[in-house]
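Colleague: My questions concern the predicted model and sequence given below.
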Amino acid sequence: MLKHKAYKFRIYPTMEQEILIAKTIGCSRFVFNHFLAKWEETHKATGKGLSYSSCSKEIPVLKQELDWLKEVDSTSVQNSVKHLAEAFDRFFKKQNERPRFKSKRNPVQSYTTNIQGKSQLPEVSIVGNKLKLPKLKWVRFANSRGVEGRILNATIRRNATGKYFVSLCVEQEIDELPKTGSSVGVDVGLKHFAVLSDGTVYQNDWYFRSLEKRLAREQRKLSRRQLIALGKNIKLSEARNYQKQKRKVARIHEKIANKRTDFLHKVSTEIVKNHDVIGIETLQVKDMQQNRTLSKAISDVSWSAFFRMLAYKADWYGKTVVKVGRTFASSQLCSRCGHRHKDVKHLGLREWTCPDCGTHHDRDVNAGLNLKREAGRILASSTVGTTGLA
């Protein structure tokens, strides 16, 4: 079955290509902000917004007024309008907040371009360690893995450390993995990152905490250099020491994010390969982060990213992820007799004995068993479509 898959590579543009990337990012941001302002004005005047088609028809007129918009890739400008329309669609569906104006001061900047014509095929777009992109032509990149299928679009991104990356969205045939006949419940937590119903434990490596002291020290240096620059009436964008220290702080954040993402990919892939049905919790992570005692720890473990990886990898490989309702008390129920022991609400209670049947439970393994059983019940019921298959 044809699926969409993304390949991310680091690219090494020349100085001329860096200038063109900066121009394209700036033009895409300008067009996004221009039509967002127009959208807001129209809504205030008429009570209705604009549409993608009405905005895209105005782009040629805008190019006639502003010649510098013609210097960059036309599809990147078109895609910025498309992204705006999609952002409003998600806003009206209550999937995210209202679209905001993009700032050039954001440390991460990007634009999306379409790969058209014969270059949609990897063998045409990729030759050795060079990748062909619209307007940029051939760009050197770290060709770490083969790209298969038809390339749909490419997103060029410059991150806070000044590195450049390209993400290729590809439509390709992905073979389903062989069935194992196994089902599992996944209980995520803070002491252990995840505990499966079969007893498998994935430890929490606390990537942020491992570099927290170093990060705090470098951030204090950054604050001091900011005060020095402002005291001398130097713009922060022109203060070299400040900018060097800013990149140093960004590299620490990047290291933390890379370690965490690598771990999440390895764990999610292993679970999807070994199990056909995966039962997971429905967690309101944003609400849980309101707890000031646990907010930093919850942010560090990235449960939302982990569940998202499980969902799309299961879709690729023919496996099933079942989201169990948020009201299901997976930790409090005895997995043997079903008795609800409310004392287990306290996070400090890691083991308990059921007062009804006398079974001794490990808190996390018991929760995993309950999630596994509930996922099986949901799959077997006739209300699967309304309960939450990921």
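Modeller: Noted; the coordinates are in hand.
Colleague: Could you use CA atoms for every contact and neighbour count after this?
Modeller: Fine.
Colleague: Look at stretch 185-199 and report the distance between its end residues.
Modeller: Its start and end residues considered, stretch 185-199 measures 10 Å (Cα to Cα, to the nearest Å).
Colleague: Give me the most central residue, this protein.
Modeller: With distances taken as Cα atoms, centre = their mean, residue 305 lies nearest the centre of the chain, 6.2 Å away.
Colleague: Which residue, other than its chain neighbours, is closest to that one?
Modeller: Distance criterion Cα to Cα, 6 or more residues apart in numbering; nearest residue to residue 305, sequence neighbours excluded, is residue 264 at 7.8 Å.
Colleague: Which residue ranges of the stretch 51-200 of the chain form strands?
Modeller: Along the stretch 51-200 of the chain, counting by DSSP state E, counting those that start in this stretch, strands occupy 109-114, 126-127, 130-133, 137-141, 150-158, 164-173, 183-188, 192-196.
Colleague: most tightly surrounded among those strands?
Modeller: strand 183-188 (a mean of 25; mean count of other Cα atoms under 10 Å).
Colleague: Packing partners of that strand?
Modeller: The contact analysis (3 or more Cα pairs under 8 Å, 6 or more residues apart in numbering; DSSP states H and E) places strand 183-188 against strand 192-196, strand 277-281, helix 363-380.
Colleague: deepest of those, which one?
Modeller: Buried most deeply of these, by mean count of other Cα under 10 Å, is strand 277-281, with a mean of 26.
Colleague: Centre of the chain to that strand, how far?
Modeller: Counting by Cα atoms, centre = their mean, to the nearest Å, strand 277-281 is centred 20 Å from the centre of its parent chain.
Colleague: Show me the contact partners of it.
Modeller: For strand 277-281, the external contacting residues (Cα atoms under 8 Å, 6 or more residues apart in numbering) are 182-187, 272, 307, 319-326, 371-372, 374-375.
Colleague: measure residue 216 to residue 90 for me?
Modeller: Separation of residue 216 from residue 90 (Cα to Cα): 36 Å.
Colleague: Is it correct that residue 268 is in contact with residue 306?
Modeller: Yes: look at residue 268 against residue 306 with Cα atoms under 8 Å: they come within range, at 6.8 Å.
Colleague: what's the closest non-adjacent residue to residue 168?
Modeller: Residue 168 sits nearest to residue 154 (Cα to Cα, 6+ apart), 4.6 Å away.
Colleague: take a look at this one as well, against the first:
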Amino acid sequence: MSYPANVKFEGDYLKLNRKIGKVYCRSHRDFEGTIKTVTISKNSDGKYYASVTVDDGLEKPETSTEGAECTAACDSDFKSESVGGKAIGIDLGLTDFAVTSDGSKFDNPRHLAKHQQNLKRKQQKLSRKQKGSNTRDKARRLVAKVHSKISRCREDFLHKLSRKIVNEKQVIAVENLNVKGMVKNHKLAKAISDCGWGMFCTMVKYKAENEGKTYIEVDRFFPSSKTCHVCLNQVESLPLDIRNWTCEHCQTTHDRDINASINIRNEALRIISLGTSETANGGNVRRLGGKISCLLDATPNEIGSPNYIACN
């Protein structure tokens, strides 16, 4: 339920209207600006939350890539050691939740696994209760409380990590993952859903936009893991169980995830420099009906590219 007018905070109380009056609440921050609307919602565990929309009177900053040009210039030879600090590529995974192009790895908290035993016991108790009874309703709320705990822990982790990345970087690049398609794999569906990749990308995007920073997604078909970021040599296949591999062309040993994040960052910088939404090396290439898309013909003939053709 929303209350669009005559809403204000008075100490530890929220005044909604004359009929409801003052409601005790726990506010986690002070509001600066004019309160527009307050939306009251009730979770499945029986707790009420108030979402407050505030007009702070500040204009939304324009998106800027200031500092990325220097980084792109430093990356012209595609050397990881010459990378600047304004742009970052992020490779999302299951073992490590996020691996960045500067070599940082953030462990996957696995919130569902931590509360799995507690959730299992409460679900078993719920299944033994008689349908329609008060004890079943109490057991249902206990199960919902565990799910709410897991959800809040996940959101807390994602908010803190996204805020850290946005505060430190000007350009943030991630891979455009097809999460809905990935969860169709019944062996990994629970682990993928527990990560919250989509929620994380959404948080990074709106936080970057609010501060005038650039958020960019690289096409999911871009071979970030199979391409050597040093010489751009691309291997034909790279199974998921191979976490480290050596490039046959330049003999560089790569950590699979760090190499992918560097390639994602480099590709994002190329997209920015070209001023286009298409990938710079390979175009928007995907296999259709067993044939390579005709967009491959538009691939730039760059030195060092796996598609480079020497001209006489």
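Modeller: Yep, that arrived. All of these numbers come straight from a predicted model, not from anything done at the bench.
Colleague: Buried residues, stretch 201-219 of structure 2. List them.
Modeller: Neighbour-count burial for stretch 201-219 of structure 2, counted by 16 or more other Cα atoms under 10 Å, picks out 201, 203-205, 207-209, 211-219.
Colleague: count of residues packed around the residue nearest to residue 305 of structure 1?
Modeller: Residues near residue 264 of structure 1, counting by other Cα atoms under 10 Å, number 21.
Colleague: who's in contact with the counterpart of it in structure 2?
Modeller: Using TM-score structural alignment, the partner of residue 264 of structure 1 in structure 2 is residue 158. By Cα under 8 Å, 6+ apart, residue 158 of structure 2 lies in contact with 199, 200, 203.
Colleague: again, but for residue 201 of structure 1
Modeller: Under the criterion of Cα under 8 Å, 6+ apart, the contact list for residue 201 of structure 1 reads 192, 193, 194, 195.
Colleague: What separation do you get for the equivalent of it over in structure 2 and residue 198 of structure 2?
Modeller: The alignment partner of residue 201 of structure 1 in structure 2, by TM-score structural alignment, is residue 105. Note on residue 105 of structure 2: its distance to residue 198 of structure 2, by Cα to Cα, is 19 Å.
Colleague: ok, now residue 226 of structure 2?
Modeller: In this view, residue 226 of structure 2 and residue 198 of structure 2 are 23 Å apart by Cα to Cα.
Colleague: Check residue 288 of structure 2 too.
Modeller: Residue 288 of structure 2 sits 26 Å away from residue 198 of structure 2, going by Cα to Cα.
Colleague: quick one, which of these two is more surrounded?
Modeller: Higher neighbour count among residue 288 of structure 2 and residue 198: residue 198, with 14 against 9, using other Cα under 10 Å.
Colleague: which SSE is that one in?
Modeller: Under the criterion of DSSP states H and E, residue 198 of structure 2 resides in helix 197-210.
Colleague: which residues in structure 1 does that helix align to?
Modeller: The alignment of helix 197-210 of structure 2 onto structure 1 (TM-score structural alignment) covers residues 303-316.
Colleague: Comparing the matching stretch with structure 2, how large is the average distance?
Modeller: Compared with structure 2 after fitting, stretch 303-316 of structure 1 deviates on average by 0.3 Å (mean Cα distance after the TM-score superposition for structure 1).
Colleague: For that stretch, which outside residues touch it?
Modeller: If you take Cα under 8 Å, 6+ apart as the criterion, stretch 303-316 of structure 1 is touched by 3, 174-176, 188, 264-265, 268-269, 272, 280, 285, 320-321, 390.
Colleague: Grab the two from those residues that are most spread out in space.
Modeller: Largest separation among these by Cα to Cα: 175 and 285, giving 32.8 Å.
Colleague: What is the equivalent residue in structure 2 for residue 292 of structure 1?
Modeller: Aligned by TM-score structural alignment, residue 292 of structure 1 pairs with residue 186 of structure 2.
Colleague: Can you report how many residues neighbour its match?
Modeller: Using other Cα under 10 Å, residue 186 of structure 2 is surrounded by 9 other residues.
Colleague: swap in residue 94 of structure 2?
Modeller: The local packing of residue 94 of structure 2 (other Cα under 10 Å) involves 16 other residues.
Colleague: do residue 133 of structure 2 as well
Modeller: Here the count is done by other Cα under 10 Å, and residue 133 of structure 2 has 9 residues near it.
Colleague: ok, it to residue 139 of structure 2 distance?
Modeller: The gap separating residue 133 of structure 2 from residue 139 of structure 2 is 10 Å, by Cα to Cα.
Colleague: What of residue 28 of structure 2?
Modeller: Relative to residue 139 of structure 2, residue 28 of structure 2 is positioned 29 Å away (Cα to Cα).
Colleague: One more: residue 206 of structure 2?
Modeller: 37 Å.
Colleague: Could you do residue 146 of structure 2 as well?
Modeller: Relative to residue 139 of structure 2, and taking Cα to Cα, residue 146 of structure 2 is found at 11 Å.
Colleague: Pull the residues that contact stretch 146-156 of structure 2.
Modeller: The contact list for stretch 146-156 of structure 2 (Cα under 8 Å, 6+ apart) reads 45, 111, 112, 115, 118, 119, 195, 196.
Colleague: List the buried residues for that stretch?
Modeller: Those would be 146, 147, 148, 150, 154, 155, for stretch 146-156 of structure 2 by 16+ other Cα under 10 Å.
Colleague: now the helices for the stretch 51-200 of structure 2?
Modeller: Assigned by DSSP state H, counting those that start in this stretch, the stretch 51-200 of structure 2 shows helices spanning 68-74, 111-114, 116-128, 134-168, 179-182, 189-195, 197-210.
Colleague: looking at those helices, which is closest to residue 19 of structure 2?
Modeller: Nearest to residue 19 of structure 2 among those is helix 134-168 (28.8 Å), distances taken as Cα to Cα.
Colleague: that older thread, tabulate the helices and strands packed on strand 183-188 of structure 1 (CSV), appending distance to residue 19 of structure 1.
Modeller: Putting those into CSV (distance: least, Cα to Cα, whole Å) gives the following:
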stretch, distance to residue 19 of structure 1
strand 192-196, 43
strand 277-281, 46
helix 363-380, 52
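Colleague: Map residue 283 of structure 1 across to structure 2 for me.
Modeller: Under the alignment by TM-score structural alignment, residue 283 of structure 1 pairs with residue 177 in structure 2.
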